[in-house]
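1. sequence and computational prediction follow.
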Amino acid sequence: MVKKKNRWKTLSTAGLLSALILAGCGNSEETTNEASGESGEKSYQVGITQIAEHPSLDAASVGFQQALKDEGLEVEFDTQVAQGDQNNNQSIANNFVSDQVDLIFANSTPSALGALNATKDIPIVFTSVTDAVGGGLVDSMEAPGGNITGTLDNHPDAIPNTVEFINKYFDIETIGVVYNSGEANSVSQIETVKEVIEGTGLKLAEATVSTSAEVKQATESLVGKADVLYIITDNTVVTALESVVQVATDKKIPLFVGELDSVARGGFAAYGFDYNDIGYEAGVMAAEILKGEKEAGEMDVQYPQNLKLVINKEAAEAMGVELNPEWEESAEFIE
């Protein structure tokens, strides 16, 4: 079932007449000072489509909305979550187009693809996307083309740094990964992991899922095969991260994750960034589009600005990881 929040307020009769008069000028409304007749600020309608609920995606949506507020724009948001259902995902995008929103914020690759399938006219700004080019969203990072642009949740150094850390500090042979093979983001990241481990002597053990309900069993299938676990930024698996943490803790397997929120939820360590930040950066881009300063397809797709290593001390103890004094120089720690 599609989840709906913050639907726009019902227009009064007078407001409806005004809206009809202005319909030919687009969906945004411009307020008028009755005493002076001077035009006031425009009010914009922005649809937020999010594939699932978990802390990282939620933080990105919060950051996006905060940026538009900080930019001084008057915006009404319609936030809808597909709960991992692709039919819901496409319906949400189609409904936004029917509502003639001024801009669509697509929070995840499936959300962005759904929006792009629904419209070539309404501007789309995405985030939480790993491979915008490979995922078929944009022509290139520097010239997206069409009506779409946004920010990635894939820092080019994140996976290489993680693999290097594992190879340097852990005497292991096999890294276990659980991911949804139907997510373009995930397939792209797994291919990167495979490329990075070439020449290191490390091997990869894979388990794939199609729903969050399958995550625990898939993780358990890697017990005895994998020396460490590495959960990339896969929406299906991250939604059920607690089940992965449980297996990793019970079997004393170090759990590396792909985002800082997942460290706070019980992962051992991650090279990551704050999803609020990439959502905020996307919001700044959206503000420029709504103000008419730039066209979406002309704006470079952006990488996350900050990457850092964060280690969960409590998770390390639970998974049998002895903290190395060398990590004090490069990592931030949480309890």
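-> Alright, I've got the coordinates.
2. only C-alpha atoms from now on, for both contacts and neighbour counts.
-> Noted.
3. neighbours of Met141, just the number please.
-> 18 (other CA atoms under 10 Å).
4. not counting its neighbours along the chain, what's nearest it?
-> Of all residues not flanking Met141 in the chain, Val301 sits nearest, at 5.0 Å (CA to CA, 6 or more residues apart in numbering).
5. relative to Glu206, how far out is that neighbour?
-> 30 Å (CA to CA, to the nearest Å).
6. now swap in Gly72 and tell me
-> Distance, Gly72 to Glu206, by CA to CA: 47 Å.
7. same question, Gly267
-> Using CA to CA, Gly267 is found at 19 Å from Glu206.
8. neighbour-wise, which of those two wins?
-> With neighbours defined as other CA under 10 Å, Gly267 and Glu206 compare such that Gly267 has more, 33 against 17.
9. please, where are all the strands along the stretch 151-300 of the chain?
-> Using DSSP state E, counting those that start in this stretch, the strands of the stretch 151-300 of the chain run over residues 174-180, 203-209, 228-231, 255-257, 269-272.
10. what ranges do the helices span in the chain?
-> With helices called from DSSP state H, the chain shows them at 13-22, 55-70, 86-98, 109-118, 158-169, 184-197, 215-220, 235-239, 241-250, 260-264, 275-290, 313-318.
11. structure B:
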Amino acid sequence: MRRVQVIIALLVAMLLALAGCGQATKTESVQQKAEQASPEKKVKVGITQIAEHPALDSIRKGIIDQLAEEGFKDGETMQLEYLNAQNDMNNVATIAQQMVADKKDLIIPITTPSAQAVAQQAKEIPVVFSAVTDPVAAKIVPALDKPAENITGTSDVSPMDKQVQLVKEFIPSLKKLGVIYNTGEVNAEVQVGMIEEAAKALGVTVEKAGVSSSNEVKQRTESIVGKVDAILIPVDNTVVSSFEALLTAAKASKVPVFASDSDTVKRGAVATYGIDYYKLGRQTGVMASRVLKGEKPGSMPVETLKDVQLVMNEAAAKNFGLSVPDKLKANAQVVK
């Protein structure tokens, strides 16, 4: 009897062991299937932009196109969020806070105000900015060659000496040059200083008209058109976003308008030595992809797009009663 009991106990133990193995195998199989079914982790990238206008939209497109070429495609290997502040500084700060709270793998702010807001909020998240004229003066990075530990990017600084000289070539009798800019933006203040220095060297006086919002652009243009021979717009998002209003006021008084970016020339300004903002976006995208692949922003100096292109709008020049100098035509990209 005792022998039978031992045999039965052994059989029961064997059956329990086999059941346990089967359950373990089944559990492992479920885990393996779940792992196989889970999608690859997407990097979370946020793009924040101060306002919508062609130059900034071109930058954003360049960034996204370059990231895709580098293997970061929205919806596949990247989860991209784009938020526009609609030129509202309250929105700028809110967007920065939101992107930091969402723990993005990378934030790409376009323009100085957006970059300033993100820099204040993102202390650990990598940041690659674009279209910041002077990131040192804006206190975004301590130096161009040695940026902040988690922040770097590209500058859209424009050659203001060449811009003033260009106006002078179209209008040899130039004595007073009007400049309309946002007094609340550091990048605009920096450019105005450059314009004043370049104008002084040519014996030209600068008449400044400051604005605090896009709603003031037309009125401030009307306030100076009777005092100047021409108007030069710096790279200023507030003014550029309301360019059509400015142009209407300038046309009414036959005061020629010159710009600092090629997109604004296409919209009706006479000419510029401008950078290609799409190319700047692509350059920013290269830097962004390097960060997403593991490179530290602090080891990447701030970059600028050194190539500038003379862009002229013949129809705009004609509308303002100007003739295009022959020596400029040969090397210019002419838009109709």
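-> Thanks, I have it. As the structure is a prediction and not an experimental result, all values here were calculated from the model.
12. coming back round to it: wait, which of the helices of the first structure is closest to Glu41 of the first structure?
-> Closest approach to Glu41 of the first structure among these is made by helix 275-290 (12.1 Å; CA to CA).
13. quick check: that closest one compared with the second structure, mean distance?
-> Once fitted to the second structure, helix 275-290 of the first structure is off its aligned match by 0.8 Å on average (mean CA distance after the TM-score superposition for the first structure).
14. in CSV: the helices of the first structure, plus distance to Asn306 of the first structure and mean neighbour count.
-> Below are the helices of the first structure laid out as CSV (distance: least, CA to CA, whole Å; neighbours: other CA atoms under 10 Å):
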stretch, distance to Asn306 of the first structure, mean neighbour count
helix 13-22, 43, 12
helix 55-70, 15, 21
helix 86-98, 30, 19
helix 109-118, 21, 24
helix 158-169, 11, 17
helix 184-197, 19, 17
helix 215-220, 29, 20
helix 235-239, 21, 26
helix 241-250, 24, 20
helix 260-264, 12, 23
helix 275-290, 9, 24
helix 313-318, 22, 19
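15. so who does the counterpart of Thr151 of the first structure in the second structure touch?
-> Matched by TM-score structural alignment, Thr151 of the first structure corresponds to Thr154 in the second structure. Listed by CA atoms under 8 Å, 6 or more residues apart in numbering, the contact set of Thr154 of the second structure reads 128-132, 280, 283-284, 302-305.
16. one more time with 10 Å
-> 110-111, 128-135, 144, 280-281, 283-285, 287, 301-305 (CA atoms under 10 Å, 6 or more residues apart in numbering).
17. and what of Val178 of the first structure?
-> Listed by CA under 10 Å, 6+ apart, the contact set of Val178 of the first structure reads 186, 190, 205-209, 215-216, 218-219, 221-222, 229-232, 234, 236-238, 244.
18. translate it into the numbering of the second structure.
-> The alignment partner of Val178 of the first structure in the second structure, by TM-score structural alignment, is Ile180.
19. quick check: its match vs Thr238 of the second structure, distance?
-> 10 Å.
20. same check on Glu196 of the second structure?
-> Glu196 of the second structure sits 20 Å away from Thr238 of the second structure, going by CA to CA.
21. how many residues are close by the residue opposite Tyr230 of the first structure in the second structure once aligned?
-> Using TM-score structural alignment, the equivalent of Tyr230 of the first structure in the second structure is Leu232. Using other CA under 10 Å, Leu232 of the second structure has 26 neighbouring residues.
22. OK, contacts around the nearest residue to Leu232 of the second structure once chain neighbours are set aside?
-> Leaving aside its chain neighbours, Leu232 of the second structure sits nearest to Phe258 (4.7 Å; criterion: CA to CA, 6+ apart). Applying CA under 10 Å, 6+ apart, one finds that Phe258 of the second structure lies in contact with 163-164, 166-167, 179, 230-234, 264-265, 268-273, 312, 316-317.
23. which stretch of the second structure lines up against stretch 85-95 of the first structure?
-> Stretch 85-95 of the first structure corresponds to residues 88-98 in the second structure, going by TM-score structural alignment.
24. and the matching stretch, how far from the chain's centre?
-> Offset of stretch 88-98 of the second structure from its chain centre (CA atoms, centre = their mean, to the nearest Å): 15 Å.
25. try stretch 50-65 of the second structure
-> 6 Å.
26. tell me if I'm right that Ser330 of the first structure and Leu309 touch.
-> Yes: counting by CA atoms under 10 Å, Ser330 of the first structure touches Leu309, with 6.9 Å between them.
27. for the two, indicate the residue with more neighbours.
-> Counted by other CA under 10 Å, Ser330 of the first structure and Leu309 do not tie: Leu309 has more neighbours, with 20 against 10.
28. which residue lines up with the more buried one in the second structure?
-> Checking TM-score structural alignment: Leu309 of the first structure goes with Leu310.
29. measure that match to Ala188 of the second structure for me?
-> 21 Å.
30. now swap in Gln79 of the second structure and tell me
-> According to CA to CA, Gln79 of the second structure and Ala188 of the second structure sit 33 Å apart.
31. I'd assumed Asp70 was in contact with Glu281 of the first structure.
-> No: in this structure, Glu281 of the first structure is not within contact of Asp70 by CA under 10 Å, at 11.7 Å.
32. neighbours of the counterpart of Lys200 of the second structure in the first structure, how many?
-> Taking TM-score structural alignment, Lys200 of the second structure has Glu198 as its aligned residue in the first structure. Residues contacting Glu198 of the first structure under the criterion other CA under 10 Å number 10.
33. now swap in the one 4 residues further on and tell me
-> The burial metric for Leu202 of the first structure, expressed as a neighbour count using other CA under 10 Å, is 16.
34. same check, this time on Val235 of the second structure
-> Count around Val235 of the second structure with other CA under 10 Å applied: 26.
35. contacting residues for it?
-> Applying CA under 10 Å, 6+ apart, we find Val235 of the second structure in contact with 55, 131-133, 156-158, 160, 181, 187-188, 191-192, 259-261, 264, 274.
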